[in-house]
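Asks: Below: sequence and its predicted model.
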Amino acid sequence: MKQRTFLTTLTLFLIFFNLGIFIVSVAMFKDTVSRAEERSLSEHYFIVSALTKDFYAVENRGINIEGSISSLLQPYSYLSGNSKMGLALYENDQLVYSNQNATILKGNPLTPPEDGNRSVIIRKSDNKTYVIVAGELPDDYNSYILVYLYDVTDAINAWCRLKNILFLSGFILSLLFALGLLLILNRIFQPLKQISQTSREIANGAYGTRLRVSGHDELSKMAQNFNHMAEEIQHQITELKDAADKKQQFVDNFAHEILTPLTAIYGYAEYMEKAALSEDDRLLALQYIMSESRRLQTIAFQLMELANLQNNSVIFEEIKVPDLFDSIKQTLFVKLEGKDIQLVFQRKIDTIYGDVSLLESLLINLINNAIKACGESGHITVRAIQESGMKIITVQDDGKGMTPEVLSQITEPFYRGEKSRSRNDGGAGLGLAICKQITSVHHAELSFTSQPGKGTKVKITFTISQQFNDNSIIRLPYTVSCDQVK
């Protein structure tokens, strides 16, 4: 593209520039010839007028004109004082007088127009150029034709030299223009070249490559837009790669997760088939098979719950906070029996909006994880408050807490910070993944803060609040925050 732009621009410049020089040269030539013709006509008119008077004067004295022509014309050659001027006089097409500069007319006479006007021609002879004016004398002497010659060779040569200088200067200027145009195009197309090179590098996998931005012109804006596009592409590719890695990790974890119960089920079934077992051994094997089957069933149910949360919409309704807390107490009563764990509910708001079953499942899951973290003793506080016009629910414990490494991955499916404990509890590592999906369908964000030995805080912030009124949904900002230990 740069080469085509260079050749096209240079060609157009050369055409118009040289055309301009040609037009100027032609105009100068015409001006030179025109001035020479005007001078020749003026001189011719002056000599004809003076010569006519002389002819009258000679005739009045009774002298023959034919014998006095040379003496009458001689002074005009001297008066001109110009060696470039020539005079010739014809009588009835016969040359009767000529000075040395008019010798080119010998054998080649000029005939003026029959209408009595004067004729002007340009003639070349012996590498010289002449302006020749021919015209008859007045009526009484119209048998005579006076021819005036003016040598314009020097003027024409001066014009030729000036024309050559103009074209030589035009050639030099064309070279300078071509060089300047090439430098300008290189500068203009440099960003495009960089964009092309950067695009190739990005296409080859160097997603962090960026253009250098300088200045505030259109090219710098284009570079900024390109960099923004590259950043978005890099961001999208990173997200796609992370999503692919998470999917692969999910598949790997799922395969690993179901391998253990399937191995146990198959092993005990094969043992019962091939070995002679007592009734007690057979019942023990069946218990292991049932236990591992329940684990597979739990995984299947939780995966179905995740799929339903991702594919189905949530119907929001008004939820009474006291009723929600009472239902959670009843559900966790058996879980807390025999443990020295204090579960305290505090509220300063009366209602929230959402799906009661999902929010109850969310809070039970978070409190249940907090109970596991506290062990046989501890303190768990659930609060429902309002801050800065936003509704907040918090769940806080003083359990074991989590390290930053565990904290960054606890919402990933099948991830367990303490694998042995989770398997003993029958967990599949899907609880907090479900919690995250519940908060997502409620237009919320799930966040965790924790320190080992000091407990854990999980915060769910609803970026869009829903207010239920006459079976319609009005969205208002509110926040739900939960503190939890997994």
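Replies: All right, it came through fine.
Asks: contacts and neighbour counts: CA atoms only from here.
Replies: Will do.
Asks: Next, count neighbours for residue 205.
Replies: When neighbours are defined as other C-alpha atoms under 10 Å, residue 205 has 11 of them.
Asks: got another, please set it beside the one above:
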Amino acid sequence: MRYFHKFFLSITLILTAALAVMEYSCVAFSLNHSFRRAQDSGLMQHQLIKHTIQSTILNTLSGGIVPEPRLSAIGENAAGLLGTGGGLLLAGEADGIYYSDLASPQDFGDIQEGYINYQVVREDGAVSLIVKSEFTQSGRRLFLVTKQDISQVFSEAENLLAQCTRLYFLILAVSTAAALGLSWALTRPLTILRRATRAFGNGDYSFRANIHARDEIGGLAQDYNKMADTVEEKIRELETAASRQKRFTANFAHELKTPMTSVIGYADMIYQRKLSEEETEQAAWFIMNEGMRLEALSFKLMDLFALDQTGFTLEETEITTVMQDAQASLLPSAEKRGVEFVCQAEPAWVRLEYDLFKTLLLNLLDNALKSGGKHVTLLGRAEKELYRVSVSDDGRGIPSDELMRITEAFYMVDKSRSRREHGAGLGLALCARIAGIHGTKLEYVSETGKGTTVSFTLRKEAEGDEA
């Protein structure tokens, strides 16, 4: 059973029970109240008639004895006080009945002197209150029975019940309609959430639960939408990662195929043909050149995959040491290319992994030296709590539409130059990984024909602190 049906039926049952209890309580209270009034009225009237009979007997005493015919007349006169629908019986202990207009005989054995007995009797569809009492007057023991019709009390109760029943069904109908609308309003957000989860499960990750309520269900919808945003973002990241992996595999296969084709071709040429010494030397050079590119590619890939491991320890290091070490490593290459290489570094202590950080600097500086410019600068500058490292060149620069992709594995801005330099497009991808390990990221500023600046920041440490 759906939650809507459960909710609607629950409200309807509660309303039905509540209205039924209310109707029963109202009718029962009214009947009980009316009956008590009729009972009190009947008892009071019985007492009044008894006092009237006693007074009449006292006023008509003749020699201390009231004759029997006179008692009959007294009873008949007293019966007139009951009005229509009433009845009276006056009897003596020894003389029998003096007067009676009751249709059925009465038993006096249950009457005790000084007490009044009463009972409610149903006869032929009528309800009567019969009151009995026993009293002694002028030495004569008398029995008095009065009968009053109280059918009106129950008729009023039945009329009230009929009116309450009509009102009950009217209120129940209106309440059921209201409960139906309320159930729909309260369960509709759940239906929307269910539709959203079903759509999400079917692959529609953009579907959201459009619920603006400020209650628990609205909060649940907001949490669901946030979760859906996160999942969609993760799925998009996974799709992007899968796409990059696919491009990585394709580029890797391509990068392997090109040098291997050259190596196999020139090796087959040497094996199949008799070449001159110059031709053999040229073929060997091509094989060596492509082999060096394969070697560089394998080393870069190993470094790149190794950075996926965890557990690198960053130690406090005086940063000028590693920057000067990187400068010393590349000075011969700069002199060979005719590039002026300047290193300016302010002293500071930072946390880094020495070998990885040196690899980062060497790759950035190597790209700067190969940029075609004449000046390369390695600059280190303190900025309050941070230390900024930047590598600048005045080379060919990087087009703005390619800046977002230069850290992708195997991506090369100038493929022909990269292959001539034994590059594979992995250097900046490696640098981005190393920067991430050090809690920073690379920032690029480049202008075509004017050069490129790559920079990143590290948090400074107080000199002499333990790692």
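Replies: Sure, I can see it. Just so we're clear, the structure is a prediction, and the values are computed from it rather than from any experiment.
Asks: Please state their TM-score.
Replies: The TM-score (TM-score structural alignment, normalised by the length of the second structure) is 0.91; 463 aligned residues with a C-alpha RMSD of 2.5 Å.
Asks: for the stretch 251-400 of the first structure, what spans make up the helices?
Replies: Secondary structure of the stretch 251-400 of the first structure, counting by DSSP state H, counting those that start in this stretch: helices at 279-311, 321-336, 356-374.
Asks: so which of these gets nearest residue 347 of the first structure?
Replies: Among the helices of the stretch 251-400 of the first structure, the nearest to residue 347 of the first structure by C-alpha to C-alpha is helix 321-336 (7.7 Å).
Asks: Just the residues contacting the closest one, thanks.
Replies: Counting by C-alpha atoms under 8 Å, 6 or more residues apart in numbering, helix 321-336 of the first structure makes contact with 345, 347, 349-352, 356, 360, 363-364, 368, 371, 384, all of which sit outside it.
Asks: and it, how far from the second structure on average?
Replies: Superposing on the second structure places helix 321-336 of the first structure at an average distance of 3.2 Å from its equivalents, by mean C-alpha distance after the TM-score superposition for the first structure.
Asks: which parts of that helix are buried?
Replies: Of all the residues in helix 321-336 of the first structure, those buried under the rule 16 or more other C-alpha atoms under 10 Å are 321, 322, 324, 325, 328, 329, 336.
Asks: Find the centremost residue of the second structure, please.
Replies: Centroid-nearest residue in the second structure, with C-alpha atoms, centre = their mean: residue 220, separated by 1.8 Å.
Asks: rewinding a little: quick one, which of the helices of the stretch 251-400 of the first structure is packed in tightest?
Replies: helix 356-374 (a mean of 20; mean count of other C-alpha atoms under 10 Å).
Asks: Which stretch of the first structure lines up against stretch 161-170 of the second structure?
Replies: Matched against the first structure by TM-score structural alignment, stretch 161-170 of the second structure falls on residues 163-172.
Asks: can you map out the strands along the stretch 351-467 of the second structure?
Replies: 375-383, 386-393, 443-447, 451-461 (DSSP state E, counting those that start in this stretch).
Asks: how deep is the residue mapped onto residue 224 of the first structure from the second structure tucked in, by neighbour count?
Replies: Correspondence of residue 224 of the first structure to the second structure, assessed by TM-score structural alignment: residue 222. As a burial measure, the neighbour count of residue 222 of the second structure was computed by other C-alpha under 10 Å and equals 19.
Asks: And residue 140 of the first structure, by the same measure?
Replies: The number of residues packed near residue 140 of the first structure is 10, by other C-alpha under 10 Å.
Asks: Also residue 166 of the second structure?
Replies: A count of neighbours around residue 166 of the second structure, defined by other C-alpha under 10 Å, yields 12.
Asks: In a strand, it, correct?
Replies: No - looking at residue 166 of the second structure with DSSP: H, G, I helix; E, B strand; the rest coil, it is helix, so not inside a strand.
Asks: could you list every residue that touches it?
Replies: Residues touching residue 166 of the second structure, when contacts are defined by C-alpha under 8 Å, 6+ apart, are absent altogether.
Asks: Please repeat the previous calculation with a cut-off of 10 Å.
Replies: 160, 172 (C-alpha atoms under 10 Å, 6 or more residues apart in numbering).
Asks: ok, back up a step: can you add distance to residue 427 of the first structure and give the helices of the stretch 251-400 of the first structure back as JSON lines?
Replies: Putting the helices of the stretch 251-400 of the first structure into JSON lines (distance: least, C-alpha to C-alpha, whole Å) gives the following:
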{"stretch": "helix 279-311", "distance to residue 427 of the first structure": "8"}
{"stretch": "helix 321-336", "distance to residue 427 of the first structure": "15"}
{"stretch": "helix 356-374", "distance to residue 427 of the first structure": "10"}
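Asks: Can you tell me which of the contacts of helix 321-336 of the first structure is nearest residue 87 of the first structure?
Replies: The nearest member of those to residue 87 of the first structure, counting by C-alpha to C-alpha, is residue 352 at 123.1 Å.
Asks: Now name the helix or strand holding the closest residue to residue 217 of the second structure other than its chain neighbours.
Replies: Distances taken as C-alpha to C-alpha, 6 or more residues apart in numbering place residue 189 nearest to residue 217 of the second structure, at 7.0 Å, with adjacent residues excluded. Using DSSP states H and E, the secondary-structure element containing residue 189 of the second structure is helix 151-201.
Asks: Figure out how far that helix is from the centre of its chain.
Replies: In terms of C-alpha atoms, centre = their mean, to the nearest Å, the gap separating the centre of helix 151-201 of the second structure from the centre of its chain is 28 Å.
Asks: Likewise for stretch 258-273 of the second structure?
Replies: Taking the mean C-alpha point of stretch 258-273 of the second structure and that of its whole chain, the gap between them comes to 66 Å (C-alpha atoms, centre = their mean).
Asks: Give the aligned range of it in the first structure.
Replies: The alignment of stretch 258-273 of the second structure onto the first structure (TM-score structural alignment) spans residues 260-275.
Asks: that older thread, quick one: which of the strands of the stretch 351-467 of the second structure is nearest residue 144 of the second structure?
Replies: Using C-alpha to C-alpha, the strands of the stretch 351-467 of the second structure put strand 451-461 closest to residue 144 of the second structure, at 114.3 Å.
Asks: next one: that closest one to chain centre, how far?
Replies: The mean C-alpha position of strand 451-461 of the second structure is separated from the chain mean by 44 Å, C-alpha atoms, centre = their mean.
Asks: Run the angle between it and helix 319-337 for me.
Replies: Taking axes from the mean of the first three to the mean of the last three C-alpha atoms, to 10 degrees, one finds strand 451-461 of the second structure and helix 319-337 inclined to each other by 160 degrees.
Asks: between strand 451-461 of the second structure and strand 443-447, how many degrees?
Replies: Interaxial angle, strand 451-461 of the second structure versus strand 443-447 (the same axes, to 10 degrees): 160 degrees.
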